[in-house]
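>>> A predicted structure for the sequence below; I have some questions about it.
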Amino acid sequence: MNAPHPAKVAGIDATVPAPAHTVAAVAPGASPAAPQAAAAPGTPGAPCAPGTLLQDRLAGWVSDLTTLHELTERLVRTDSLADGLQEVLCAGAALVGARRGLVVLEPADGLGPDTTVGLGLTRADLGHLETVPRGSLSYGRILDGLPVGAGGIAEPDLFADQGLDPRHREVAGRLGYAASYALPLSAEGTGRLGAAVWLYDEPAEPGERPRHLAGLYVRYATRHLAHLREVERTRASMATMAEELLPSRLPRVPGVQLAARHRTSPRGGGDWYDALPLPDAGLGLAVGSVTGSGPSAVAAMGRLRASLRAYAVMEGEDPVAVLSDLELLLRLTEPARSATALFGYCEPALRRITLAGAGHSPPLLIGERRTEFVETSVSAPLGMLACWEAPSVEFQAQAGETVLLYTDGLLHRTGDPADRAFARLHAAAACVPRAKRQDPDAVVEHVLRTVLPEGAAETDSEEDVVLLAVRFD
């Protein structure tokens, strides 16, 4: 008589291998191939009833699903490609029982980004692996597009392989690994993104169950990594676009030294700066911000900056006229958009700046004996009123003093109210070390790192940051 079949359970894939701990135990001293003698229920070696076997399998499946759920939950909380790759390495190592590994990201479309991330491997270790001929590495064959089975590529004992490449044997001995297991980073709809490989210190090979779980996890992880890759590409494209629309280099003008910093948001923002030589040994200085974010804001910023340069060349001695023309252009061509701007006409020989501002924060004057905000007239941003006009102000700097222009994003990134943000900026400028005050580049770097400490200047934010420093000799 045939044994009864376990009932089908909804949601359980019958092709999933049974959990390892459900395999029937063999009585001590008995041959695995020999039939077991009947034993009383509950005694060692007693055959499991069909219901008990089904419960055991269900418990194993639930345990596996719980593990996959926890690992994928951790993965989806990553919001950068580097963090996602590191999480895939750690999760895969836990599933296949390895201690070290690496992920090589090399999208098949050739558009990048290309990178290698290691787990338990230093940069020097990764460099040693790069000296091995690619075709002799399991993950190298995956990256070259060679066919790979559903269970990945296992190399259970590298040193027992007589056909192992000599360089691979040397590197494996130096790094201390004796086996590897590799899986392609690919899934339906994403193409091949790269490959992951985990390294064992001793000859070893993951069993059927770990391979199956690792394959399920990697297929899911590949889709998440593909999303992070697109985000990374978009960020890089927006940053490149914004940088290309800003000055490629600052001009060299006798009597002054210039330095600038620009941090753009991942979506691309509209903050900008400019410094351009003008007739009669003058220098035009400008910072500004266009409302909105994304490609449209970046494009609007480029148009506005190009227009301001033209107006500055024609009538830069009168900053009010420059901003009036810019406001008229903005109101006629982009009525739904507004912008803040600050334009100054600098006379380096006289250490004098005449400036006008439209809804922009005042410059900061940094010197040995004073650190103070320059008083400017209060006015609305460009595009907010039917006709913009505000009086200009003029101030004199001393030799060795630095004028710092900046956008509001520097203040907004602090997360403080406006008064506290201004106080933090003032304190950061006042405590610039004396040795750094001779170099405007050192001044802007110190102010940026002090106002936005602990890497806040580099982290993702919706706010752009612009600083432009002008030091008078």
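Arrived safely.

>>> Please make it C-alpha for all contacts and neighbour counts, starting now.
Noted.

>>> Give me the buried positions along the one helix or strand residue 428 maps to.
When elements are assigned from DSSP states H and E, residue 428 belongs to helix 418-430. Across helix 418-430, burial judged by 16 or more other CA atoms under 10 Å covers 421-422, 424-426, 428-430.

>>> take the one below as the second:
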Amino acid sequence: MSTPQLPKVAGIDPPVPAPAHTSAPAVPPPPSAPGPSSPASDPRVHDRLAGWVSDLTTLQELTERLARTPDLDAALRELLRAGASLVGAGRGLVTLHPDHHDGHPLTVGLGLGHADIGHIETIPHDRAAPGPYVRLLDDLPPEGDRSGRIHPDIPGEDDLDPRHREVAARLGYAASYALPLESAPAPGGEAGAATAAGRIGAAVWLYDEPAEPTERQRHLAGLYCGYATEHLARLLELTRARRTLSGLREELLPGRLPRVPGVRLAVRHRTGPHGGGDWYDALALPEGALGLAIGGITGSGPGAAAATARLRASLRAYAVMEGEDPVAVLSDLELLLRLTEPARTATALFAYCEPAARKVVVAGAGHCSPLITGADRTEYVETSLSAPLGMLACWEAPSVEIEPAPGETLLFYSDGLLNRAGDAMDRSFTRLHSAAASVPRSARHDPEAVADHVLRKVLPDGPDGPEDDDVVLLVAHFD
């Protein structure tokens, strides 16, 4: 039986290899007092060990802070802050390779404004550089070499481009230290071979006076940037996937709102970071009628997006065939949902509008009641309480008829609008009612202005808040 090997701690191999077989334990010799030259009594050894422990503790704390960053922008700013503390610099910037950011370079500064970064961009560009980074990072070593580049005394370096020294003097820095954001070589691969992440960008830190980081500082910064590269690569993939899903969902929703005499429309839609299942629709129907729909389906991600597309396409067909009866439209939709999406439930609200006759017939299935507002009233439409589609063996609920007066506006909204308000549901309803009632008189006849005002009042921090829910607000103003 083999003796278990000693565990590895913080990336350090065990100092003594494990024996190949079990042998009788040897009797240890009696301890002898350490002599003057014994390593155990050398204070330099203790100082070195204490320094290693301090470095490992610092790296652990910094990498944990980086791992807790919620998004790409926060991760880049944490990378700059941590790197500046490791190398003893005051300012810096980081840029990501355009090939890894959908063709758009992403640059973030620490202690540098947009104008400062613009000045740096005017440094002459080396077209033969191994990547289209910020001009200050053109002279990085080729890919596979993660040693970085030091300019310890920019005003005194004769071989630098004069424009580089001019920009440094304008921005007040006299030295720089740049590191590539590149993953470590793959184990067992060829020299210089990189993992899948490869080189995704670079970071540079700036010193106010001529200086350069020590060997220990460069070593720690290199270890930290190696970890940061892997973390940023994962965030880039996640950001790209979310952007793709969000774009797909936007393509599945109406590209433009229909124009029907007597009514004007506006919509505001924000997708949550995980791609929720909220949707809306507006379609022109025969004889000058208009169909308005809003709803949500359980789940998130590509599956929910695909189910939403199928649900919306089916509702359009049912609205064309029997749109005058919103209850029949939702009944057909419920049957389809149970047959094609048995594991999902959905909320929906469909309104059949006849602008010329001032008549709107609404039926809802587990969805929030619409809100009507105008000069003389602001109130919720009393729709009957009903279950979501797919929850009961057979869905049925009566419709309700509304008669909007000239100049009044109907608001259809998703529950994500209420959830992102951050209050309990009853207080969120009250906030939405107050927001609609407080629309300035001069803006009441503009559905776009009404939508913007309501969102500002209900979501003071903006629609892109911390919640994951989608936000949909569909506004119909009757002339």
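Cool, got the structure. Keep in mind that what you see is a predicted model, and the values were worked out from it rather than measured.

>>> one step back: which residue numbers in the second structure does the helix holding residue 428 of the first structure align to?
Counting by TM-score structural alignment, helix 418-430 of the first structure lines up with residues 425-437 of the second structure.

>>> contacting residues around that stretch?
Residues outside stretch 425-437 of the second structure that contact it (CA atoms under 8 Å, 6 or more residues apart in numbering): 371, 373-374, 378-379, 418-419, 421-422, 450, 453-454, 457-458.

>>> how big is the offset of that stretch relative to the first structure?
Once fitted to the first structure, stretch 425-437 of the second structure is off its aligned match by 1.8 Å on average (mean CA distance after the TM-score superposition for the first structure).

>>> which residues touch the residue nearest the centre of the second structure?
Of all residues in the second structure, the one closest to the mean position by CA atoms, centre = their mean is residue 71, 5.3 Å from it. With contact taken as CA under 8 Å, 6+ apart, residue 71 of the second structure is in contact with residue 235.

>>> Next, work out how far apart it and residue 105 of the second structure are.
Separation of residue 71 of the second structure from residue 105 of the second structure (CA to CA, to the nearest Å): 17 Å.

>>> same question, residue 366 of the second structure
45 Å.

>>> neighbour count winner among the two?
The neighbour count for residue 366 of the second structure versus residue 105, taken as other CA atoms under 10 Å, is higher for residue 366 (19 against 16).

>>> Apart from its chain neighbours, what residue comes closest to the aligned partner of residue 62 of the second structure in the first structure?
Using TM-score structural alignment, the equivalent of residue 62 of the second structure in the first structure is residue 71. Leaving aside its chain neighbours, residue 71 of the first structure sits nearest to residue 91 (6.4 Å; criterion: CA to CA, 6 or more residues apart in numbering).

>>> and the gap between the one you found and residue 213 of the first structure?
In terms of CA to CA, residue 91 of the first structure sits 11 Å off from residue 213 of the first structure.

>>> Just tell me the aligned range of the longest strand seen in the first structure in the second structure.
Determined from DSSP state E, the single longest strand within the first structure is strand 282-293. With TM-score structural alignment applied, strand 282-293 of the first structure matches the range 289-300 in the second structure.

>>> In TSV: the contacts of stretch 425-437 of the second structure, plus neighbour count.
Converted to TSV, the contacts of stretch 425-437 of the second structure look like this (neighbours: other CA atoms under 10 Å):
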residue	neighbour count
371	19
373	23
374	21
378	19
379	14
418	24
419	18
421	24
422	15
450	23
453	18
454	22
457	18
458	24
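
>>> Just flag the most distant two among these.
Across the contacts of stretch 425-437 of the second structure, no pair lies farther apart than 374 and 422, at 26.5 Å, counting by CA to CA.

>>> how big is the offset of the longest strand of the first structure relative to the second structure?
Counting by mean CA distance after the TM-score superposition for the first structure, strand 282-293 of the first structure comes out at 0.8 Å.

>>> Packing partners of that strand?
For strand 282-293 of the first structure, the elements it packs on are strand 269-278, helix 295-315, strand 339-347, judged by 3 or more CA pairs under 8 Å, 6 or more residues apart in numbering; DSSP states H and E.

>>> contacting residues around that strand?
Contacts to strand 282-293 of the first structure, defined as CA under 8 Å, 6+ apart, come from residues 253, 267-278, 297, 300-301, 312, 316, 337-348, 360, 405-407, 466, 468.

>>> what residues are up against whichever residue in the second structure pairs up with residue 316 of the first structure?
The alignment partner of residue 316 of the first structure in the second structure, by TM-score structural alignment, is residue 323. Going by CA under 8 Å, 6+ apart, residue 323 of the second structure touches 285, 291, 329, 352.

>>> how about those in CSV, adding distance to residue 172 of the second structure and neighbour count?
Formatted as CSV, the contacts of residue 323 of the second structure follow (distance: CA to CA, whole Å; neighbours: other CA atoms under 10 Å):
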residue, distance to residue 172 of the second structure, neighbour count
285, 66, 20
291, 62, 23
329, 68, 23
352, 66, 23
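
>>> Turn those into TSV, columns for distance to residue 48 of the second structure.
Putting these into TSV (distance: CA to CA, whole Å) gives the following:
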residue	distance to residue 48 of the second structure
285	80
291	76
329	77
352	79
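
>>> To what extent does the longest helix seen in the first structure diverge from the second structure after superposition?
For the first structure, the helix with the greatest residue count under DSSP state H is helix 208-244. Helix 208-244 of the first structure, aligned to the second structure and superposed, deviates on average by 1.2 Å (mean CA distance after the TM-score superposition for the first structure).

>>> What residues in the second structure pair up with that helix?
Using TM-score structural alignment, helix 208-244 of the first structure corresponds to residues 215-251 of the second structure.
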